[in-house]
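**Student:** missing the sequence, but the structure's below:
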């Protein structure tokens, strides 16, 4: 079966790249050689033209320098260097906007998601799926607390929102060019990619797999960061917490009225003396807690609105480096970028001299969220 049709603008010629693999990373120098080797082995076996798009989210351990050296001698590589650490969601956005393949795969550099599953994902795409979502059957190398919290979080999020995010899934997935184009139409700056993937809909295939431990290095996530991401997901795709706050306020008010009625009746009918201090402190403490929770929830949504209103770009690019050609260039295809034949690779650097023939936005994949400087 042939791959799904490309958008109209791309039908005039065969795309130079059939598959783009996006690898966002932060300080992963130890694992990048292994990651690149395993990706090469898998992708070379597909008999497809491909590119590997590495996105450096502000690394300081020599990761970018390692990849820059490989780009000079190897085909099919692209390196996007962000100006600082913008976060994984921004790094994935950058990779998606610069990927030029007919299908796009997102893969973490730590290799917990095995690249050996990419052929299965491509097969599902060729059978008609616009999104191939990888669902974790097991999570090796993760603590019971992280597994339990992830289990509870995804089920809570799906109860709160209508996005229909598949439980136990991450960013490891394949998207067709149609799905990528739909995703790039979403304009928000505060981005929760798992929810955005689900929101666009389109035919989706789910494949179960066993997640591996990290191949090398240590995780860059901590529980505070995961909690922040969880709150981002809830507030991005649901207003249920605001309704809950309203319900909590109503319940507190009714409880206060009921408590007042009970005290009044006991005083009038039984003649009991009212001991005001303990009950007053308890009521004030309870109501103060309700008010602070409500204000905090309102603050989350107001803060998100404020961040969106500033219209800042999702990320800033320091530079873009490309290999001269896509790997396994097929007959009749065209290279995705012009390069300096003497150097063997192309470099887009806003700090350097102006390029004589800058590639078009359609070819570089630059989207509405990117800013070169």
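**Tutor:** Cool, got the structure. Bear in mind the structure is a predicted one, so any value in this text is a computation, not a measurement.

**Student:** Only C-alpha atoms from now on, for both contacts and neighbour counts.
**Tutor:** OK.

**Student:** Can you classify residue 272 by secondary structure?
**Tutor:** At residue 272 the chain is in coil, as set by DSSP: H, G, I helix; E, B strand; the rest coil.

**Student:** does it really touch residue 262, like I thought?
**Tutor:** No - the criterion here is C-alpha atoms under 8 Å, and residue 272 misses it with residue 262 at 11.3 Å.

**Student:** So which bits of the helix or strand hosting residue 120 are buried?
**Tutor:** Using DSSP states H and E, residue 120 maps to helix 118-126. Across helix 118-126, burial judged by 16 or more other C-alpha atoms under 10 Å covers 118, 121, 122, 124, 125, 126.

**Student:** Kindly report the same for stretch 40-47.
**Tutor:** Within stretch 40-47, the residues that count as buried by 16+ other C-alpha under 10 Å are 40, 42, 43.

**Student:** if we take those residues, which one ends up nearest to residue 278?
**Tutor:** The closest of these to residue 278 turns out to be residue 42 (C-alpha to C-alpha; 69.3 Å).

**Student:** Look up which helix or strand that closest one falls in, please.
**Tutor:** Per DSSP H and E: residue 42 is located in helix 32-44.

**Student:** Let me see the ranges of the strands in the stretch 101-250 of the chain.
**Tutor:** With DSSP state E, counting those that start in this stretch as the criterion, the stretch 101-250 of the chain has strands at 103-106, 131-139, 169-176, 204-211.

**Student:** hmm, back to that, who are the packing partners of the helix holding residue 120?
**Tutor:** strand 131-139, strand 169-176 (3 or more C-alpha pairs under 8 Å, 6 or more residues apart in numbering; DSSP states H and E).

**Student:** got the contact list for the longest one?
**Tutor:** Contacts with strand 131-139, where a contact means C-alpha atoms under 8 Å, 6 or more residues apart in numbering, come from 121, 124-125, 147, 166-170, 172-176, 179, 202-213.

**Student:** One more: stretch 237-254?
**Tutor:** By C-alpha under 8 Å, 6+ apart, the residues outside stretch 237-254 that reach it are 160-163, 195, 235, 287, 290-291, 293-294, 297-298.

**Student:** ok, and here's another one to check against it:
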């Protein structure tokens, strides 16, 4: 009898105690419609402060053998670390990435599997709208993707999500990028490969509240932008040229004014404006350079992306607490 190919669904979790049993049940039902595959779940608990880890262990204990695996972090390392840990520790033939709140409809896995069987290395989900989302958040999201595409060499499609099914070849390519400050959406786009997009309507959370604040999303966007864009550093050169040209034009104006009027005005206001203008530009540029230096500093430290306090990865791995 031919051995079934394995699909593992990686689910990063942070304070999602209400959603954990719901997402398990939904995936369990979808798995029944994929009899030719062995479907399992890998929960990655990102240092939750609620009962998420207890719920994960509870689900694991009542699930079928080798159906539910998990990793629990020693503290909150962030979603990017959770995604990396899930991809790194899964040995399945195909790996899916899905949020725990059921905003990524598990039923789409059926279409994703068809896409993989057609020969695609990756099959991803793309939202066609943002119904139920604050307008300002939607506007900033569209602005981010537009700027990221124009100012980097990586094309990131509007509406794309982390939700996708990937081949082992695709995941290995993603893991080969060993940087510590990770922006997975950008990495997914950067590695290339043929990707089939499946469009879907935005779905509300099944339970609980979002853990993303506007400031958190803004920091996430800035980190993602700086992970792939060198445009700010290159823009500093262009800005320097612009300021130099403005200074030369102003200098010529002063010289001509002296020749025509035969005198020199004190120009206190204009001098103060020039000092403050140039000073603010210098501080801005130092801030941009500082951000890039901070990322270099963190990379050089070579700290681990995450630290696990407990894990259950497959039937041959003992649970460690």
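**Tutor:** Looks like it arrived, so ask away. All values derive from a computational prediction rather than experimental measurement.

**Student:** quick one on the thing from earlier: would you reformat the strands of the stretch 101-250 of the first structure as a markdown table and include mean neighbour count and distance to residue 93 of the first structure?
**Tutor:** Listed next are the strands of the stretch 101-250 of the first structure as a markdown table, based on neighbours: other C-alpha atoms under 10 Å; distance: least, C-alpha to C-alpha, whole Å:
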| stretch | mean neighbour count | distance to residue 93 of the first structure |
| --- | --- | --- |
| strand 103-106 | 26 | 11 |
| strand 131-139 | 20 | 16 |
| strand 169-176 | 23 | 12 |
| strand 204-211 | 16 | 20 |
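
**Student:** mind putting those in CSV, distance to residue 239 of the first structure included?
**Tutor:** Converted to CSV, the strands of the stretch 101-250 of the first structure look like this (distance: least, C-alpha to C-alpha, whole Å):
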stretch, distance to residue 239 of the first structure
strand 103-106, 29
strand 131-139, 26
strand 169-176, 23
strand 204-211, 26
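
**Student:** Residue 229 of the first structure: which of those is closest?
**Tutor:** With C-alpha to C-alpha as the criterion, residue 229 of the first structure lies closest to strand 169-176 of the strands of the stretch 101-250 of the first structure, at 12.4 Å.

**Student:** That closest one against the second structure, how far on average?
**Tutor:** For strand 169-176 of the first structure, the mean deviation from the second structure after alignment is 1.0 Å (mean C-alpha distance after the TM-score superposition for the first structure).

**Student:** according to the alignment, that strand goes to what range in the second structure?
**Tutor:** On the second structure, the counterpart of strand 169-176 of the first structure by TM-score structural alignment is residues 160-167.

**Student:** same question, stretch 219-233 of the first structure
**Tutor:** Matched against the second structure by TM-score structural alignment, stretch 219-233 of the first structure falls on residues 210-224.

**Student:** Could you do stretch 33-45 of the first structure as well?
**Tutor:** Taking TM-score structural alignment, stretch 33-45 of the first structure hits residues 21-33 over in the second structure.

**Student:** so how far is that stretch off the chain centroid?
**Tutor:** Put simply, stretch 21-33 of the second structure sits 25 Å off its chain's centre (C-alpha atoms, centre = their mean, to the nearest Å).

**Student:** Can you give me the buried ones in stretch 175-195 of the first structure?
**Tutor:** Judged by neighbour count using 16+ other C-alpha under 10 Å, the buried positions of stretch 175-195 of the first structure are 175-180, 182-183, 188-195.

**Student:** make that stretch 313-321 of the second structure, sorry
**Tutor:** 313, 314.

**Student:** which stretches of the stretch 51-200 of the second structure form helices?
**Tutor:** Along the stretch 51-200 of the second structure, the stretches classed as helices by DSSP state H, counting those that start in this stretch are 52-62, 79-89, 108-117, 135-151, 168-175, 184-190.

**Student:** actually the stretch 251-373 of the first structure, not the one I wrote
**Tutor:** In the stretch 251-373 of the first structure, the segments counted as helices under DSSP H, counting those that start in this stretch are 276-309, 361-364.

**Student:** Now render the buried residues of helix 118-126 of the first structure as TSV, adding distance to residue 303 of the first structure.
**Tutor:** Converted to TSV, these look like this (distance: C-alpha to C-alpha, whole Å):
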residue	distance to residue 303 of the first structure
118	39
121	38
122	40
124	40
125	39
126	42
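
**Student:** so, if you compare those residues, which one comes nearest to residue 55 of the first structure?
**Tutor:** Proximity of the buried residues of helix 118-126 of the first structure to residue 55 of the first structure (C-alpha to C-alpha) peaks at residue 118, which lies at 19.0 Å.

**Student:** What residue in the second structure is paired with that closest one?
**Tutor:** By TM-score structural alignment, residue 118 of the first structure lines up with residue 109.

**Student:** Tell me who's in contact with that match.
**Tutor:** Residue 109 of the second structure makes contacts with 30, 165, as judged by C-alpha under 8 Å, 6+ apart.

**Student:** give me the stretch of the second structure that stretch 193-208 of the first structure matches.
**Tutor:** Structural correspondence for stretch 193-208 of the first structure: residues 184-199 of the second structure, per TM-score structural alignment.

**Student:** Residue 49 of the second structure is in what secondary structure piece?
**Tutor:** Short version: residue 49 of the second structure belongs to no helix or strand, going by DSSP H and E.
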